[in-house]
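1. Predicted structure and sequence below. I'll ask about it afterward.
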Amino acid sequence: MNIKAQIPNLFTMLNLFSGCVALVMITDLRFDLAFYFVCLGIFFDFFDGFFARKFNVAGPLGVQLDSLADMVTSGVVPGYVMFKLLSNNDAFGTQSYLPYLGFIITLGACYRLAKFNIDERQSDSFIGLPTPANALFFSSLPLINIAFYDDNFSGVIYNKWFLVILTLISAYVMNAEIPLFSLKIKNFSFAKYKLQISFLAVSILVLIFLQILAIPLIIILYVLLSVADNYFHITKKQ
């Protein structure tokens, strides 16, 4: 057995394990631990690809395992978070089926992961919001409410229409034909990577000052900057 070939798969399995634990934490309403395990899963997800490229052992099995693991950590988990948020909303009765709308996030993630596997345009950048970023967005929402709790803020975070609209937007943005700029910086050239470097610098500052609240803001900023960058390049060509 080629040990090197199995190292990326080990990290993929750790990603999947982290997602499974996150689901248990959500069931117990331990949203803080669920968020940390999502972060851990995304960390493992990064390194499975890193080691596959480093050891030159990337193959079809690893691609499929990666998507299956992401389906749990970055697909089922955020959908389950939204299900729990909607279930805890007083506006819904105990017999309401509306909380199941939260799993539209899971369906959107599944469709995006399947498209990603056959889309050759996304080798260096993304088209549509990546599922790990989407998972971070939704798994951070309960923590924001805890960290910045007040009646007005809580009313927004747990408003039923706000949550349903976020769910629908999420499924759309993951699968929309929106090119997102790559965060891969191959050499430190500010002229070539000024957008990426500026975005990362702003993200670090926002994280320092706003902490958990920075997570969804950074993801929203990433999408908006990408849209603006695309518009600028289209306008420039005309």
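-> Thanks, I have the structure now. Numbering: from 1, shown residues only.
2. make it CA atoms for all contacts and neighbour counts henceforth
-> Fine.
3. show me where the protein has helices.
-> 3-27, 31-54, 60-71, 77-87, 104-118, 131-147, 151-157, 160-175, 190-210, 214-237 (DSSP state H).
4. quick one, the third one and helix 3-27 angle?
-> If I follow you right, that is helix 60-71. Here helix 60-71 runs at an angle of 10 degrees relative to helix 3-27 (axes from the mean of the first three to the mean of the last three CA atoms, to 10 degrees).
5. by contact count, what packs against helix 60-71?
-> helix 3-27, helix 104-118 (3 or more CA pairs under 8 Å, 6 or more residues apart in numbering; DSSP states H and E).
6. Over to the second one?
-> The helices and strands touching helix 31-54, judged by 3+ CA pairs under 8 Å, 6+ apart, are helix 3-27, helix 131-147.
7. so which of those gets nearest Asn175?
-> Proximity to Asn175, assessed across the helices and strands packed on helix 31-54 by CA to CA, is greatest for helix 131-147 (9.9 Å).
8. Against that first model, consider the following:
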Amino acid sequence: MFKRNLPNMLTLANLASGVLAIIALFEGRWDLILWFLGASLVFDFLDGLVARALGVHSELGLQLDSMADLISFGLAPGIALFHTFQEAGRSGEPLPDFLPYLALLVPIFSALRLAKFNLDDRQEEFFIGLPTPSNAILLYSLCLWAQTTSNPTTEAILLHPFFLTALSIISSLLLVAELPLMSFKIKDWSWKANRSRIILVLGIVVLFALLRFRALAFIIPLYLLISLLFKPGKRA
């Protein structure tokens, strides 16, 4: 019984981490947000890994995984973006009342993305559209940077209504875009099959060495760029 339910327990831990992130957001504890995001990412990785290792895949696990991802990587970053919109309104020109609600696009399109993924048999070796965890990393990192920067120019850019509006729309559309993006499901250990992944990992190491936690804001654009350059899913 324990063996069969272990992956589901990890999935529920992912969901719990997402709920804790939402609570931290409402309490203004931005210092905890990345820790809860990191926990969600780890549990999301482990549930699939453990399910494959133990051979205990189930339809229940598939549905639970989507529900947990919607909370941790859809709703939670959407709320973070909503709070950032509100901060922009308090620190600059008053925003139109409707503008912060553009952040709702994130959980809405995340739900659509996750539903499509469960029905799409083309995503065995690569993703089509930006995965919800990647989108969460992008949104959290930019929102956290906006909340913690001491640079007036950076703050003005990250809290500008046009920037936040564009971020809401573009990140949401990327979730459902017919855009092939690399995954880390490795089946062939050759350089040719893994060069894009190796370049991405090296790029991430360099970014963290130069920018520390702010590197998170550049990892997803780098991931998108490398995926576009190497075009996963196409034979060389």
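-> That came in fine, so what should we check first? Since the model is a prediction, treat every value here as computed from it, not as a measurement.
9. picking up where we left off before, please render the helices and strands packed on helix 60-71 of the first structure as a markdown table that adds mean neighbour count and distance to Gly49 of the first structure to the earlier fields.
-> As requested, those are arranged in a markdown table below (neighbours: other CA atoms under 10 Å; distance: least, CA to CA, whole Å):
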| stretch | mean neighbour count | distance to Gly49 of the first structure |
| --- | --- | --- |
| helix 3-27 | 21 | 7 |
| helix 104-118 | 20 | 14 |
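10. can you tell me which residues contact the spatially most central residue of the first structure?
-> With distances taken as CA atoms, centre = their mean, the residue of the first structure nearest its centroid is Ala133 (2.2 Å). Ala133 of the first structure is in contact with Ile219, counting by CA atoms under 8 Å, 6 or more residues apart in numbering.
11. From Val173 of the first structure, how far off is it?
-> Applying CA to CA, to the nearest Å, the value for Ala133 of the first structure to Val173 of the first structure is 11 Å.
12. same question, Arg30 of the first structure
-> 27 Å.
13. Same question for Arg53 of the first structure.
-> Applying CA to CA to Arg53 of the first structure and Val173 of the first structure gives a distance of 28 Å.
14. Look at these two and report which has more neighbours.
-> Set side by side, Arg53 of the first structure and Val173 show more neighbours around Val173, with 18 against 12, by other CA atoms under 10 Å.
15. That one -> the second structure?
-> Residue correspondence to the second structure (TM-score structural alignment): Val173 of the first structure is matched to Leu174.
16. my guess is its match contacts Leu130, does it?
-> Yes: with contacts counted by CA atoms under 8 Å, Leu174 of the second structure reaches Leu130, the gap being 5.5 Å.
17. For Leu207 of the first structure, which of the helices and strands packed on helix 60-71 of the first structure is the nearest?
-> Shortest separation from Leu207 of the first structure across these is recorded for helix 3-27, at 22.6 Å, computed as CA to CA.
18. which bit of the second structure covers the closest one?
-> Under TM-score structural alignment, the alignment places helix 3-27 of the first structure onto residues 2-26 of the second structure.
19. Now that stretch on the first structure. Mean distance?
-> Once the two are superposed, stretch 2-26 of the second structure sits an average of 0.4 Å from its aligned residues in the first structure (mean CA distance after the TM-score superposition for the first structure).
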